[in-house]
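*Asks:* structure, please.
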Amino acid sequence: MLSGHKFYSYAGAIFADACLKGLNGVPDIVECSFVQSSVTELPFFASKVRLGQNGVEEVLGLGPLSDYEKEGLESLKPELKSSIEKGIKFANQS
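*Replies:* Just a heads-up that it's a prediction; the model follows:
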């Protein structure tokens, strides 16, 4: 099992490799990323994205959710919204 920092390093390397493949024209590269989207009413959301020669070419939807998953998502939105607002505020101060 990978320790915390090794896991994030590995995940970053996998995502960077996927980005490079997409930029080089390899078709149908799909990875997860925290991106600006309209998947929910939140301005940013972790979603599957299709990568291509222009970077993120498509933000894919959530797909069908069970009632349990819908409830979980709704219960997390206030915390996610707060975190997003803090991130935007920080970015605007930098």
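
*Asks:* drop to CA atoms for contacts and neighbour counts, all remaining ones
*Replies:* Will do.

*Asks:* max-length helix in the protein?
*Replies:* helix 67-93 (DSSP state H).

*Asks:* mind listing what's buried along that one?
*Replies:* Going by neighbour count (16 or more other C-alpha atoms under 10 Å), the buried part of helix 67-93 is 81, 84.

*Asks:* now it, how far from the chain's geometric center?
*Replies:* 13 Å (C-alpha atoms, centre = their mean, to the nearest Å).

*Asks:* report all helices and strands that it contacts.
*Replies:* For helix 67-93, not one helix or strand is in contact under the criterion 3 or more C-alpha pairs under 8 Å, 6 or more residues apart in numbering; DSSP states H and E.

*Asks:* another sequence for comparison is provided below:
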Amino acid sequence: DIPQINASIVRDFATAIVRNVPKAHILVISNPVNSTVPIVARTLEKAGTYDPTRLFGITTLDVVRASRFLSSIAGTDPAQTPVTVVGGHSGVTIVPLLSQSSAGTAVEQGSEAWKALVHRIQYGGDEVVQAKDGAGSATLSMAYAAAKFTNLLLRALKGEAGIVTPTFVKSPLFASQGIEFFSSAVELGPNGVKKIHDLDNITAQEQELVNAALPELKKNIEKGFAFVQ
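*Replies:* Sure, this is the predicted structure:
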């Protein structure tokens, strides 16, 4: 379920944005992002100020983790080991497309090592909580991810071309299945979302991960919408 305090804070922030800066670009990092982004969208929609090209769920932490974990296996520099992560931003909805990474061949698709890596990427937050013995969560890495995505968006807003990064946005990719939001590679532009990329060539194993993610993602999105009804 959505933590009520998070949901209420996000809704109230969205309401304040409507009143004061209705054309702002809104970057949502409050968890659960799969539900809080729909909360913001529905709040803006009810106020008549919703522009889906200006609303983003920050999933960059999943991308950073995937790059770091894969590079530790491949023996590469994380900064030079990009991994596209699609789907959502929690558990099974996080789908790393390792096959599309330059270092993806370091782990055989479908192998036990691949399954362990996927699980670690999906549940990396739990690893941090356990390391802190319940005294906190991944706050520093979340801040890093937020800064990283924000800088990319600012560069795009200033006119820099060719900036593509995963982010959770209103997407046509699975809209026919009732899934209004989805994270995939998105080209950012002067007005926000410029182009939403398809998943391209993914492996059978990655398709299975996507198939497992969709029902959970749909439930998460519906819970967000229901909170604002």
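
*Asks:* residues near the corresponding residue of the second structure for S37 of the first structure, how many?
*Replies:* Applying TM-score structural alignment, one finds that S37 of the first structure aligns to S171 in the second structure. By other C-alpha atoms under 10 Å, the residues close to S171 of the second structure number 20.

*Asks:* hang on, S171 of the second structure packs against E180?
*Replies:* Yes: using C-alpha atoms under 8 Å, S171 of the second structure is in contact with E180, at 6.0 Å.

*Asks:* what is in contact with the two at once?
*Replies:* Common neighbours of S171 of the second structure and E180, counting by C-alpha atoms under 8 Å, 6 or more residues apart in numbering, are absent.

*Asks:* in contact with the match of S37 of the first structure, which residues?
*Replies:* Contacts of S171 of the second structure (C-alpha under 8 Å, 6+ apart): 180-183, 196.

*Asks:* try 6 Å
*Replies:* Contacts of S171 of the second structure were listed using C-alpha atoms under 6 Å, 6 or more residues apart in numbering, and they are 180-182.

*Asks:* F34 of the first structure belongs to a strand?
*Replies:* Yes: assignment of F34 of the first structure by DSSP: H, G, I helix; E, B strand; the rest coil places it within a strand.

*Asks:* ok, and the closest non-adjacent residue to it?
*Replies:* A46 (3.9 Å; C-alpha to C-alpha, 6 or more residues apart in numbering).

*Asks:* contacting residues around the counterpart of that neighbour in the second structure?
*Replies:* Mapped onto the second structure by TM-score structural alignment, A46 of the first structure lines up with S183. Shown in contact with S183 of the second structure (C-alpha under 6 Å, 6+ apart): 86-88, 166-168.

*Asks:* mind doing that once more with 7 Å?
*Replies:* By C-alpha atoms under 7 Å, 6 or more residues apart in numbering, the contact list for S183 of the second structure reads 86-88, 166-169.

*Asks:* what about the first structure, which of those residues hold up?
*Replies:* Here is what carries over to the first structure from these, by both residues aligned by TM-score structural alignment, their matches' C-alpha atoms under 7 Å: 166-169.

*Asks:* now, which of the residues you listed sits nearest P38 of the second structure?
*Replies:* V169 (9.4 Å; C-alpha to C-alpha).

*Asks:* separation between that closest one and V129 of the second structure?
*Replies:* With the distance defined as C-alpha to C-alpha, to the nearest Å, V169 of the second structure ends up 27 Å from V129 of the second structure.

*Asks:* S9 of the first structure matches what in the second structure?
*Replies:* By TM-score structural alignment, S9 of the first structure lines up with A143.

*Asks:* cool, V56 of the first structure as well?
*Replies:* V56 of the first structure maps onto V193 in the second structure, by TM-score structural alignment.

*Asks:* what of P27 of the first structure?
*Replies:* Using TM-score structural alignment, P27 of the first structure lines up with A161 in the second structure.

*Asks:* so its match, which of the three states?
*Replies:* A161 of the second structure ends up coil, using three-state DSSP.

*Asks:* give the contact list for it.
*Replies:* G189.

*Asks:* how much space between it and G192 of the second structure?
*Replies:* 12 Å.

*Asks:* cool, and R11 of the second structure?
*Replies:* For R11 of the second structure, the distance to G192 of the second structure equals 21 Å [C-alpha to C-alpha].

*Asks:* how about the strands in the second structure?
*Replies:* 26-28, 55-57, 84-87, 94-97, 163-170, 181-189, 192-196 (DSSP state E).

*Asks:* alright, calling it a day.
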